[in-house]
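1. no sequence for this one, just the structure:
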């Protein structure tokens, strides 16, 4: 039996965008040679809200059957289409506690979260996203429906504000191998404090886009990312740097850029 190099854990609430999130996870797994596991957790109180113990047990059993069927209906067509095995598990209980337990059990190298479909701004108040960013020290992919990763296809890869931590990982060479050339760099600067570095020979395969730091910079950047069909944007997890330099914080990047993000290790 083949042992993959890495493990991807997809956390999902099984909403309408889950299929896209799973496909993006499959695409990433193909690039870096990873196993995929989907984990779903639901609040126990949302399922069992009855005084009658027998009725509560019956309801819980019915919910387990329904959840299993729903997960299999999502992953089976994708598994068949791309010839990939996707394992899954689910739990009922306290959401953050169950997620923490699953991370400890699964020991993933990468966690994948789906971006909220209704409004990207909701991510800034998304307690699960913040919980994972705070408690999981490995690489995190926040999958968007805009320009999503597609299995068996090369992606357009970008970096934000000279992000380089991702390229220090063991799988970075595999990632770059599956990226279209040229690599694209997007940077927001304060022109009064910074100068734009002129690309040297080693950077000749990089196209740089530089934006002036102002109130609309993130909105402008988001528009450029979509126009350039960026499938994945690499972002460093460096909150301390943003505090000291005035650069966009990770939370601002996550909440305002409607593109899939690959967040570096802590």
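-> The structure has been received and is ready for your questions. Bear in mind that the values here come from a model prediction, so they are computed numbers and not experimental data.

2. C-alpha only now, for contacts and for neighbours.
-> Fine.

3. out of everything not next to it in sequence, what's closest to residue 148?
-> In this structure, residue 148 finds its nearest non-sequential neighbour in residue 231, 5.6 Å apart by C-alpha to C-alpha, 6 or more residues apart in numbering.

4. same check, this time on residue 217
-> Nearest non-adjacent residue to residue 217, counting by C-alpha to C-alpha, 6+ apart: residue 211, 6.6 Å away.

5. helix/strand/coil for that neighbour?
-> strand (DSSP: H, G, I helix; E, B strand; the rest coil).

6. got another, please set it beside the one above:
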């Protein structure tokens, strides 16, 4: 059992959805007991447009104050009583983030969900970088909806129900919510219906089974939205390969992140 507070690191680009992502993080911190650090990294070349050293210093100072005020405005809009530590760093984004992670050793890293461009097919490089470098829990927060707090939390679990329900973090969330927990499975079924519903484990849990076909993630995404699931818990190691067998046929972590339009808690 974890006794100390969770250390939560939010990586923010200060985009329009930053307040939504921070509100979700704040609600998660209240539910599990967590301290929040926010990190914003900016490339110097995106700020400085001149070679004059004195002029560059003025530009940096002005840019820093603008970003500082922006962050403080977001923090106040989230919760005036909530204390959030934040840092603004100029440098190589990936290098500065990796160094910061090593220094504070967070339990959870929070990222915003990037929009998937079907034409470019390039994905989100920062998300891939974090998932490769960081072995802990990652929350990919929805840009559109705020995670509900306490008993209002609508929680889903994708496969690995027994393993995930025994982890400290997931168990804490399961104990808080008063809504039925939705356990989703992707596996071959003798039922001809695309989804099969039944009660499992307790009266707080309902299981939904989806056939592993080419449309399974789209079908699952539509059902998550229709059933108002606010947070889907996934063991990221179980879907972290390009070719998956058994329960995870036809899906991988990259596809899950792109296609499922709810907040995702990717546990180690």
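-> Alright, I've got the coordinates. Since the structure is predicted, the reported quantities are computational estimates derived from the model, not experimental observations.

7. longest single helix anywhere in the second structure?
-> When the second structure is scanned for its longest helix (criterion: DSSP state H), the result is helix 53-78.

8. how big is the offset of it relative to the first structure?
-> Taken against the first structure, helix 53-78 of the second structure registers an average deviation of 1.1 Å after superposition, with mean C-alpha distance after the TM-score superposition for the first structure.

9. Where in the first structure does that helix fall?
-> For helix 53-78 of the second structure, the aligned range in the first structure is residues 53-78, judged by TM-score structural alignment.

10. List the buried residues of the matching stretch.
-> Going by neighbour count (16 or more other C-alpha atoms under 10 Å), the buried part of stretch 53-78 of the first structure is 60, 64, 67, 71, 75, 78.

11. ditto for stretch 212-223 of the first structure
-> Buried residues in stretch 212-223 of the first structure, defined by neighbour count with 16+ other C-alpha under 10 Å: 213, 217-218, 221.

12. for stretch 92-101 of the second structure, same thing?
-> For stretch 92-101 of the second structure, a neighbour-count test (16+ other C-alpha under 10 Å) marks 96-97, 100-101 as buried.

13. In helices only, show me the residues you listed.
-> Among these, the residues falling in helices (DSSP H) are 96-97, 100-101.

14. mind listing the strands in the second structure by residue range?
-> Applying DSSP state E to the second structure gives strands spanning 6-11, 34-42, 84-90, 108-112, 137-141, 155-158, 181-186, 195-199, 205-210, 231-235, 263-267.

15. okay, those strands in CSV with mean neighbour count and distance to residue 164 of the second structure next?
-> Below are the strands of the second structure laid out as CSV (neighbours: other C-alpha atoms under 10 Å; distance: least, C-alpha to C-alpha, whole Å):
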stretch, mean neighbour count, distance to residue 164 of the second structure
strand 6-11, 22, 18
strand 34-42, 20, 20
strand 84-90, 15, 29
strand 108-112, 24, 16
strand 137-141, 24, 12
strand 155-158, 23, 8
strand 181-186, 23, 11
strand 195-199, 14, 18
strand 205-210, 20, 13
strand 231-235, 23, 7
strand 263-267, 23, 8
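
16. what would those strands look like in TSV with distance to residue 167 of the second structure?
-> Below are these laid out as TSV (distance: least, C-alpha to C-alpha, whole Å):
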stretch	distance to residue 167 of the second structure
strand 6-11	14
strand 34-42	16
strand 84-90	26
strand 108-112	14
strand 137-141	11
strand 155-158	12
strand 181-186	15
strand 195-199	21
strand 205-210	17
strand 231-235	10
strand 263-267	9
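
17. With respect to residue 55 of the second structure, which of these lies nearest?
-> For these, the distance to residue 55 of the second structure is smallest for strand 84-90, at 16.5 Å, taking C-alpha to C-alpha.

18. The closest one vs the first structure, average distance?
-> Following the fit onto the first structure, the mean deviation recorded for strand 84-90 of the second structure is 0.9 Å by mean C-alpha distance after the TM-score superposition for the first structure.

19. now what about that strand, what contacts it?
-> Residues outside strand 84-90 of the second structure that contact it (C-alpha atoms under 8 Å, 6 or more residues apart in numbering): 35-44, 64, 67-68, 75, 96.

20. distance from the centroid: which residue in the first structure tops it?
-> What lies farthest from the middle of the first structure is residue 52; by C-alpha atoms, centre = their mean that is 40.7 Å.

21. which ones are touching the counterpart of residue 181 of the second structure in the first structure?
-> If you follow residue 181 of the second structure across to the first structure using TM-score structural alignment, you land on residue 183. With contact taken as C-alpha under 8 Å, 6+ apart, residue 183 of the first structure is in contact with 156-159, 205-207.

22. Provide a list of residues in contact with the residue nearest to residue 183 of the first structure when sequence neighbours are not counted.
-> Leaving aside its chain neighbours, residue 183 of the first structure sits nearest to residue 206 (4.8 Å; criterion: C-alpha to C-alpha, 6+ apart). If you count contacts by C-alpha under 8 Å, 6+ apart, residue 206 of the first structure has them with 182-185, 199.

23. conserved subset of those residues in the second structure?
-> With the contact criterion set to both residues aligned by TM-score structural alignment, their matches' C-alpha atoms under 8 Å, these that also touch in the second structure are 182-185.

24. Nearest to residue 123 of the first structure, out of the residues you listed: which one, please.
-> Of all those, residue 123 of the first structure sits closest to residue 185, with 23.8 Å by C-alpha to C-alpha.

25. and the closest one, what does it touch?
-> Each residue near residue 185 of the first structure by C-alpha under 8 Å, 6+ apart is listed here: 158-162, 206-209.

26. re earlier: the ones in helices among the buried residues of stretch 92-101 of the second structure into TSV, with extra columns for distance to residue 13 of the second structure?
-> Below are these laid out as TSV (distance: C-alpha to C-alpha, whole Å):
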residue	distance to residue 13 of the second structure
96	14
97	12
100	15
101	16
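
27. Kindly indicate which of those lies nearest residue 236 of the second structure.
-> Comparing these against residue 236 of the second structure with C-alpha to C-alpha places residue 101 closest, at 19.0 Å.

28. ok, residues contacting stretch 40-56 of the first structure?
-> Here stretch 40-56 of the first structure makes contact (C-alpha under 8 Å, 6+ apart) with 11-14, 57, 59-60, 63, 89-95, 98-99.

29. which residue is nearest the middle of the second structure?
-> Centre-most residue of the second structure, counting by C-alpha atoms, centre = their mean: residue 140, 1.6 Å.

30. Residue in the first structure paired with that residue?
-> In the first structure, the residue equivalent to residue 140 of the second structure is residue 142, according to TM-score structural alignment.
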